[in-house]
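> Provided below for reference: sequence and predicted model.
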Amino acid sequence: MSRPISDFVRHHYRHFNAAALVDAAEGYRAHVDGGGKMLVALAGAMSTAELGLSLAEMIRRGHVDIISCTGANLEEDLFNLVAHDHYERIPNWRDLTPADEQALLERGMNRVTDTCIPEEEAFRRLEDALLDEWRRMEAEGERLFPHQVLYRILRSGRLEEHYQIDPEDSWLAAAAERDLPIVTPGWEDSTTGNIFAAHVLQGDVSSPHLVKHGIEFMTWLADWYTDNSDGPGIGFFQIGGGIAGDFPICVVPMLEQDMDRRTPLWSYFAQISDSTTSYGSYSGAVPNEKITWGKLAEDTPRFLIESDATIVAPLIFQYVLERSEGASK
């Protein structure tokens, strides 16, 4: 008889980062089971690592209420959906020479560690749909956030003939089903952001303000946080570091300190990071440092798992899914 992953983890993962994994998973489960909401922050190349295989079900089961991610993670889940069969894995990526890398470029294969994203099948297949949507928005006087544009494209069905994975394994498809809010700070630093900028420069769309970004994300998030932070509050589950995590967590001290608005702090915090704790490193900063910035309270449950997120995150998500399922029976 097969044993649930959660039972296996609880039995074997008893010390060090393994124990921190269990503690963070238990804290996550307790928070959402108690009625708390959860923000998940995605840095790095989690979509290229196909995190949708586990994250999509977390979204569909209501264990994620809002996502903050880089523009790369937003688009790369969709790239994987429509071009998966054309991706190439390079197990010996550490041995590649500059000439090998140049050869990949000439073949239109953009490498992310051991995985090459096919430019023609991924980027260009989506570009036509994006341009049509941007032009439609311009004609109708609309302005949307980046994820809202992608939701429209997914819901239109125009890409379905190109699907190369089961959409059940796409976290963006799951998010579109729930109309999940997504904050994408620094969206300009992504392939689709670059494509948008190119079309603005070429005159295909007239205004760089057609797609909402930057400060508009922060002001929208401030209202969302205010509306959802009562009671059990909002937890923060951070995968990696950088802007995907730093941007949304700052909404609390902004409301509290810059607006003098009484605001509940984040009520749970966990981070998966392989960044070495060092001088001035945000990605490597321990959770306690956030107390001094008015983001977490002294008694906020907080966890740091120093490991590879592609190993840890699916285990935690499966743990939460199994334990919550057991608690509901």
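Happy to help now that I have it.
> drop to CA atoms for contacts and neighbour counts, all remaining ones
OK.
> Skipping adjacent residues, who's closest to residue 35 in space?
residue 232 (6.2 Å; CA to CA, 6 or more residues apart in numbering).
> Count the neighbours of the one you found for me.
Around residue 232 there are 17 other residues, counting by other CA atoms under 10 Å.
> That one against residue 30, yeah?
No: between residue 232 and residue 30 there is no contact, the gap being 10.5 Å when judged by CA atoms under 8 Å.
> before we move on, back to that, in what helix or strand does the residue nearest to residue 35 lie?
Per DSSP states H and E, residue 232 falls between elements, in no helix or strand.
> Show me the strands in the protein, by range?
Remark: strands assigned in the chain by DSSP state E are 37-42, 66-69, 88-89, 109-112, 115-118, 182-183, 234-239, 268-273, 302-306.
> Of those, which is nearest residue 176?
strand 182-183 (10.0 Å; CA to CA).
> Need the contact partners of the closest one.
66, 67, 68, 69, 147, 217, 221, 248 (CA atoms under 8 Å, 6 or more residues apart in numbering).
> And stretch 158-166, by the same measure?
In contact with stretch 158-166 (CA under 8 Å, 6+ apart) are residues 80, 81, 82, 83, 84, 85, 129, 153, 154.
> How many neighbouring residues does the fifth one have?
The one in question is residue 84. By other CA under 10 Å, neighbour count at residue 84 equals 20.
> What separation is there between it and residue 317?
Distance, residue 84 to residue 317, using CA to CA, to the nearest Å: 23 Å.
> and if you look at the second one?
From residue 81 across to residue 317, the span is 21 Å (CA to CA).
> Next one for the comparison:
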Amino acid sequence: MAIPSKKIAPVPIASDIGVVELIDNYFTAYNSARLREICQLLSREVLREGVTVGMSISGAMTPAGFGVSALAPLIRHGFIDWIISTGANLYHDLHYGLGMKLYSSSPFLDDVKLREQGTIRIYDIIFGYDVLLETDAFIRKILQAEPFQKRMGTAEFHNLLGKYVREIEKQVGVQHSCLLATAYECGVPIYTSSPGDSSIGMNVAALSLSGSKMVIDPSIDVNETAAIAYCARESGNPDVEGKSAAVIIGGGSPKNFLLQTQPQLHEVLGLEERGHDYFIQVTDARPDTGGLSGATPSEAVSWGKVDPEELPSTLVCYTDSTIALPIITAYVMNQCQPRPLKRLYDRREEMYSKLQHDYQQAQLVGANRND
């Protein structure tokens, strides 16, 4: 068996080098090579017709502006079809949609003085305490609107939130839409695996004390995300095989929520046993300390989360997501033609109904066998 290899033939970097040439020719080893492999796998196989791309997002990505600068463009180009995010990322994304100001600073400031001055710090990002208060006030105001007064999953909740914040963007003259507003316009469903674990969830809880009828139902999310993974097998084109890709920025609960769609299908619902076709992760966590949620691609195979035949299509780059995400974004937008928007949000009921029908049929078949 031939050992995959490519001769390292170093050439001095030119002053006018572009991002694609830099990555393809100079990211030669260690995690630079893994990042190159991710960029090339995405551009050559994943961001093609027939592949449904789900992305999980953790870590403080939106406070750094990546919701606007990286994730929104990827959505508009049809490169992200559905998302699972921490609530915190969606909350801090709202600051940009509401036209508020955040600043790049230093991680070595005096936090006692910052507290006295009413300044919040997220590592080397700072902003006024009033940003939190005004964002909270916006959330509480719109959540009292009639469309929110019912039981719903987080995709519907975030779609409504995106609709309202998009209107604010227009009113205050925001030039570049935030993640939530972009997802709303493009029909990309956004889920959060832990709805109460953010300032958005805190405000939802506060309103329940005043008689709000809104209830976030996690079971809706579990079934809707499983339905998306299930229906990813059908591309809509008989000549193109449908595939599912899991692109993971960071780890944590969003990663597991994205990957658990496959065990939900075969372990719990008894429908299929296949796993995601592509597993791509950027993380700085380690599996041997228990910090790498959902662990490595090979370990995920044992759970049925990843198709064992697709292990060559699984990649992990151990680096800072704030370094990798803008590089990946620049690379794929340069190399790939935009894909038609799948608008999976608009197809939620259709996919849910198919999952429910096939599950009920499987239950009937199982019951008849037992008889």
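Looks like it arrived, so ask away. Just so you know, these numbers come straight off a predicted model, no measurement behind them.
> care to give me the TM-score?
Once superposed, the chains reach a TM-score of 0.86 (TM-score structural alignment, normalised by the length of structure 1), with 313 aligned residues with a CA RMSD of 2.5 Å.
> the helices in the stretch 101-250 of structure 2, which residues?
111-117, 129-142, 154-172, 179-186, 199-208, 218-231 (DSSP state H, counting those that start in this stretch).
> most packed of the ones you listed?
Among the helices of the stretch 101-250 of structure 2, helix 179-186 has the highest mean neighbour count (mean count of other CA atoms under 10 Å), at a mean of 24.
> chain center to that one, what's the gap?
13 Å (CA atoms, centre = their mean, to the nearest Å).
> Could you point out the longest helix of structure 2?
In structure 2, with assignment by DSSP state H, the single longest helix is helix 348-370.
> got it, and structure 1?
helix 309-328.
> For residue 60 of structure 1, grab the count of nearby residues.
Neighbour number of residue 60 of structure 1 under other CA under 10 Å is 17.
> Find the nearest non-adjacent residue to residue 256 of structure 2, please.
In space, residue 256 of structure 2 is closest to residue 294, 5.5 Å off (CA to CA, 6+ apart).
> List the contacts of the one you found.
So residue 294 of structure 2 contacts 251, 255, 256, 259, 300 (CA under 8 Å, 6+ apart).
> gap between the residue nearest the centre of structure 1 and residue 261 of structure 1?
Among the residues of structure 1, the one closest to the centroid is residue 42, at 3.0 Å (CA atoms, centre = their mean). Distance, residue 42 of structure 1 to residue 261 of structure 1, using CA to CA: 28 Å.
> Next: residue 215 of structure 1.
Taking CA to CA, one finds residue 215 of structure 1 at 19 Å from residue 261 of structure 1.
> what lines up against residue 205 of structure 2 once you look at structure 1?
In structure 1, the residue equivalent to residue 205 of structure 2 is residue 197, according to TM-score structural alignment.
> if I line the two up, what does residue 287 of structure 1 land on in structure 2?
By TM-score structural alignment, residue 287 of structure 1 lines up with residue 297.
> Quick check: nearest residue in space to that match, chain neighbours excluded?
residue 314 (6.3 Å).
> which one in structure 1 is aligned with that neighbour?
Residue 314 of structure 2 maps onto residue 302 in structure 1, by TM-score structural alignment.
> What of residue 118 of structure 2?
Using TM-score structural alignment, residue 118 of structure 2 sits opposite residue 108 in structure 1.
> Test my guess that that match contacts residue 122.
No: the criterion here is CA under 8 Å, and residue 108 of structure 1 misses it with residue 122 at 10.3 Å.
> picking up where we left off before, quickly note the distance from the residue nearest to residue 297 of structure 2 to residue 241 of structure 2.
Relative to residue 241 of structure 2, residue 314 of structure 2 is positioned 18 Å away (CA to CA).
> what about these two, which has more around it?
Remark: of residue 314 of structure 2 and residue 241, residue 314 carries more neighbours, 24 against 14, as counted by other CA under 10 Å.
> which ones are touching that one?
Taking CA under 8 Å, 6+ apart, one finds 278, 279, 280, 297 in contact with residue 314 of structure 2.
> Tell me which of those residues you also see in structure 1.
Retained contacts for the contacts of residue 314 of structure 2 in structure 1, judged by both residues aligned by TM-score structural alignment, their matches' CA atoms under 8 Å, are 278, 279, 280, 297.
> Show me what the first one lines up with in structure 1.
If I follow you right, that is residue 278 of structure 2. In structure 1, residue 278 of structure 2 lands on residue 268 (TM-score structural alignment).
> still on that earlier bit, quick one: which of the kept ones among the contacts of residue 314 of structure 2 is nearest to residue 363 of structure 2?
residue 278 (29.4 Å).
> Which residue comes closest to residue 128 of structure 2 once chain neighbours are left out?
Per CA to CA, 6+ apart, closest to residue 128 of structure 2 is residue 119, 4.6 Å.
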